[in-house]
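[1] Below is the sequence, then the predicted model.
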Amino acid sequence: MRIGVDLCNTIANVNVMLAMKFTCLSLTQYPSPGIPAGYFSTPEGLELLKMAQPFPYAAATLCLMASAGHEVIYLTSRPVLAANFTREWLAANGFPGGALMFLPRGDKALFARHYGIEWFFEDDPLEALSLHGVVNKVFVKTWPYNYGVQGPGIKKFISWREVMPLIAPGGLVKSRCWQAI
């Protein structure tokens, strides 16, 4: 099975970094009007992306899926300027290998349909709703801005730890890329 995985605020906690930088950050609107257009293409914005911490259990969950034979594809709306350090960030934080695709916001459903992605992990409400009906299951990392995203095939989660029982019924399976957590 092919699994699509968004980066920012799905596996990397960019919002906490933004909250430290911008006092006017809104977590009820996406994208937040408090973030200047093009910010993530600036040296400061790129540095912020580098410094974001992974969510607990995200790497272990995806490693478990990869070790079970599933293909992980990372899809992001980050600027292509972030390609090298994004690959390094994924490896340094224990995420399984996989293709890394840079797409404009709103294009993930088209990519998922064309490449046969069956499950998708996402936080952006626009992307999650467009993926609904295209993939079998959309796992939505819960944030105030995606509160209204719901429907058949959409599973909201707060912590990656909640996802583990869905992919490893009966307990955790140790894998070659398992991290101590």
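    Received it, and whenever you're ready, just let me know what you need.
[2] all contacts plus neighbour counts: C-alpha atoms, from now on.
    OK.
[3] got the residue ranges for the strands in this structure?
    2-5, 12-13, 53-54, 71-76, 99-102, 117-122, 137-141, 154-157 (DSSP state E).
[4] And here is the other one:
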Amino acid sequence: MKFGFDIDDTLIDLRAHAFSLYNTKLGKNVALEAFQALQRVEIHEPFGLTDAEGSAMWSSSLEEIYFTDCPSFEGALETLQALAQQGHDIYYITSRPKQHCKQTSEWMKAQGFPITEGHFFCGMQDTEKVAIIKELALDVYVDDKPAVLETLQDVKTKVILKNQSYNQHVELPRLNHWHDFLELVNN
């Protein structure tokens, strides 16, 4: 089978990692419950930052957010390693900025994610992901962003939504824990 995966907030817990970094950088102690209650992707509001300030904070912190010790979601790494060992094709499709593509691929490999030459797509807008997913004719694609998954209604690809606080309004097969991934694929 051909499996496709978004990276941030699908395989790795990037926003929670960034939230922790924001607490440190801003000298605050905003509780994780504030993060878990967020209804949007952006994480700056609990810190009292405006959208412009939040955007500037995110942009100035990208290297630290992307390439430090951001953890993968429990079971994600093991699931992808098992899929690779079983001979499945694994594709990564991330909208991280182009200037971070090579370093992202290297970082993912260093974490143990199985990456095959030509199976790593990076540097596109979320809306452009759809064309890649269609072109690859993936059997399964997992992402956290409703805007990506909702545009895949007319394809054979089974779409699975990685559960996040900001996507609760979406009615798609929902991945709460990576240990449940194969069960979702087979249903």
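    That came through fine. No experiment lies behind these values; they were computed from the predicted model shown.
[5] TM-score of the superposed pair?
    Here the superposed chains carry a TM-score of 0.78, computed using TM-score structural alignment, normalised by the length of the first structure; 164 aligned residues with a Cα RMSD of 2.5 Å.
[6] possible to save the strands of the first structure as JSON lines with mean neighbour count?
    Listed next are the strands of the first structure as JSON lines, based on neighbours: other Cα atoms under 10 Å:
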{"stretch": "strand 2-5", "mean neighbour count": "23"}
{"stretch": "strand 12-13", "mean neighbour count": "20"}
{"stretch": "strand 53-54", "mean neighbour count": "18"}
{"stretch": "strand 71-76", "mean neighbour count": "21"}
{"stretch": "strand 99-102", "mean neighbour count": "16"}
{"stretch": "strand 117-122", "mean neighbour count": "24"}
{"stretch": "strand 137-141", "mean neighbour count": "23"}
{"stretch": "strand 154-157", "mean neighbour count": "18"}
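[7] out of those, which comes closest to Ala19 of the first structure?
    strand 12-13 (10.6 Å; Cα to Cα).
[8] Near whichever residue in the first structure pairs up with Gln168 of the second structure, how many residues? Count them for me, please.
    Correspondence of Gln168 of the second structure to the first structure, assessed by TM-score structural alignment: Tyr147. Using other Cα atoms under 10 Å, Tyr147 of the first structure has 12 neighbouring residues.
[9] give me every residue that touches Ile93 of the second structure.
    Remark: with contacts taken as Cα atoms under 8 Å, 6 or more residues apart in numbering, Ile93 of the second structure is in contact with Gly4, Phe5, Asp6, Ile7, Phe120, Phe121, Cys122, Lys129.
[10] Any figure for the gap between the last one and Gln164 of the second structure?
    Applying Cα to Cα, to the nearest Å, one obtains 19 Å for the distance of Lys129 of the second structure from Gln164 of the second structure.
[11] Which parts of the first structure are helices?
    Assignment of helices within the first structure using DSSP state H yields the ranges 14-21, 43-51, 58-67, 83-92, 108-115, 125-131, 164-167.
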